[in-house]
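Visitor: Show me the folded form of this:
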Amino acid sequence: MKTGNGKTGRPISFDKDAALEAAMLLFWERGFEGTCMTSLTQAMGLNPSSIYAAFGDKHALFQLAVKRYMGTRAQYATVALEEPTLEKVVRALFDNTVAFLTTPGHPPTCMTLAGAMGGSVEAAPARDLMTEIRRQNEVAMKERFLQARKSGELSKDVNVDDYTRYLSSILAGLSIQSANGSTKAELKRTAEMALRHLGC
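Guide: Predicted coordinates for the structure are as follows:
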């Protein structure tokens, strides 16, 4: 391949997919601000110049890692929203969330909650990205609940915005409890309690 000075450089010979997976898991575990370049080079098995050449700077790498997370790990909510009835949708949201949080091989929390914690100016773009994803997730939930309203499954007395925020808050709470060390059995009991209050 050609480099910027017109000379032929060495082509990328490492597994970009595996390297990005490693970066995603590290950002997921430590958040944007808690992940340094030294840790990334160790996890990805690459030197800094190779990372920059293949993925860009830390912000660009974080965005790619988040995109990978959303496309490969975070489909459990989307699948739940495709259930045919409101009751099945709500139950699947809880069941799928608990299953996701307790699946071995990744941190026991949601990356969109844990991935951008921190207060520095440097972390602001990462926080904004995570906030926007969470908002988009709530929009998708609201749209599904509006469908339930139209079909008569959700009472007109229920404020759809409030209903969406309520469910989103409980689901996020499960992620926090999982990160705190709650077991799968404990999360299931919490989910069942919420479902009983929701009438599902």
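Visitor: When you work out contacts or count neighbours from here on, use the C-alpha atoms and nothing else.
Guide: Noted.
Visitor: How many residues are close by Asp15?
Guide: When counting by other CA atoms under 10 Å, one arrives at 9 neighbours for Asp15.
Visitor: same thing with the one 5 residues further on?
Guide: For Leu20, the number of neighbouring residues by other CA under 10 Å comes to 23.
Visitor: what's the helix or strand for it?
Guide: Using DSSP states H and E, Leu20 sits within helix 16-30.
Visitor: Could you check how far the helix or strand following that helix is from the centre of its chain?
Guide: Moving toward the C-terminus from helix 16-30, the next helix or strand (DSSP H and E) is helix 37-44. Distance of helix 37-44 from the chain centroid (CA atoms, centre = their mean, to the nearest Å) equals 21 Å.
Visitor: in helix 37-44, what counts as buried?
Guide: Neighbour counts over helix 37-44 (16 or more other CA atoms under 10 Å) mark Leu40, Thr41, Ala43, Met44 as buried.
Visitor: one more to line up against the first:
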Amino acid sequence: MPSTGRPRSFDTDEALEVAMRLFWAEGYEGASLAALTEAMGINRRSIYAAFGNKEELFRKAVDRYVQGPGAFVEPALQLPTARQVAEAMLHGGVNAHTLPDCPRGCLLVQSALAAGPDSEPVRRDLAERREAGVAALRKRFEQAQTEGDLPPTADPDTLARYVNTVGQGLAVQASGGASREDMHRVADLALSIWPSV
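Guide: Sure, this is the predicted structure:
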């Protein structure tokens, strides 16, 4: 049955891009509905009709971020060695968190840091996404260990959490204005302790 409502007078893809950038710059709690409607150029009713409530809009914005600026993660996991994976994760993160004409830092990290108790569902979703990232790294490092690319004494879980923690720290530094060059040097230092076979 055809829809009887008025056709949308805005581009949902463009509106989602604007919302993603606002959440990225301000975090989940910092991006009020009033700020979102103003930035997106649409009213609340249109936001609810197109995207659902603020929480659902945020989740869609995070998905867009992961497929856009955060898209370095999947190719990194496919690299042939564990060290190359870690290198691509850290240096790819630095590049993604310092893109020209974009907010600095990581949308997921920014939002997790600023989410208070009233945003528990968002905090939980971000924590689940973070743990899924750690699990993907752990699985890749377990594979590397099985293939003889990591020594038997290396702990894939600890390595995954190490890469994730350093990456999040770099994202926080990026949002605070640290230079790309400085953060690449920090990433190199973090990689200098990588276990060798």
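Visitor: TM-score for the pair, please.
Guide: With the length set by TM-score structural alignment, normalised by the length of the second structure, the two chains reach a TM-score of 0.92; 194 aligned residues with a CA RMSD of 1.5 Å.
Visitor: picking up where we left off before, and of the buried residues of helix 37-44 of the first structure, the nearest to Tyr166 of the first structure?
Guide: If you rank the buried residues of helix 37-44 of the first structure by distance to Tyr166 of the first structure using CA to CA, Leu40 comes first, at 36.4 Å.
Visitor: pretty sure the closest one contacts Met24?
Guide: No. Counting by CA atoms under 8 Å, Leu40 of the first structure sits too far from Met24 to count as a contact (9.7 Å).
Visitor: counterpart of the longest helix seen in the second structure in the first structure, which residues?
Guide: In terms of residue count, the longest helix belonging to the second structure (DSSP state H) is helix 120-146. The alignment of helix 120-146 of the second structure onto the first structure (TM-score structural alignment) spans residues 124-150.
Visitor: average offset between the matching stretch and the second structure?
Guide: In the superposition with the second structure, the average deviation recorded for stretch 124-150 of the first structure is 0.6 Å (mean CA distance after the TM-score superposition for the first structure).
Visitor: And that stretch, what's buried?
Guide: For stretch 124-150 of the first structure, a neighbour-count test (16+ other CA under 10 Å) marks 124, 126-127, 129-130, 133-134, 138, 140-142, 144-146, 148-149 as buried.
Visitor: As CSV, the buried residues of helix 37-44 of the first structure with distance to Leu20 of the first structure would be great.
Guide: As requested, these are exported to CSV (distance: CA to CA, whole Å):
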residue, distance to Leu20 of the first structure
Leu40, 10
Thr41, 11
Ala43, 10
Met44, 7
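Visitor: Closest to Asp17 of the first structure out of these?
Guide: Using CA to CA, Met44 comes nearest to Asp17 of the first structure of the buried residues of helix 37-44 of the first structure, at 10.2 Å.
Visitor: so what corresponds to that closest one in the second structure?
Guide: Mapped onto the second structure by TM-score structural alignment, Met44 of the first structure lines up with Met40.
Visitor: Its match reaches Asp11, doesn't it?
Guide: No. Met40 of the second structure lies out of contact with Asp11 (CA under 8 Å); the separation is 9.8 Å.
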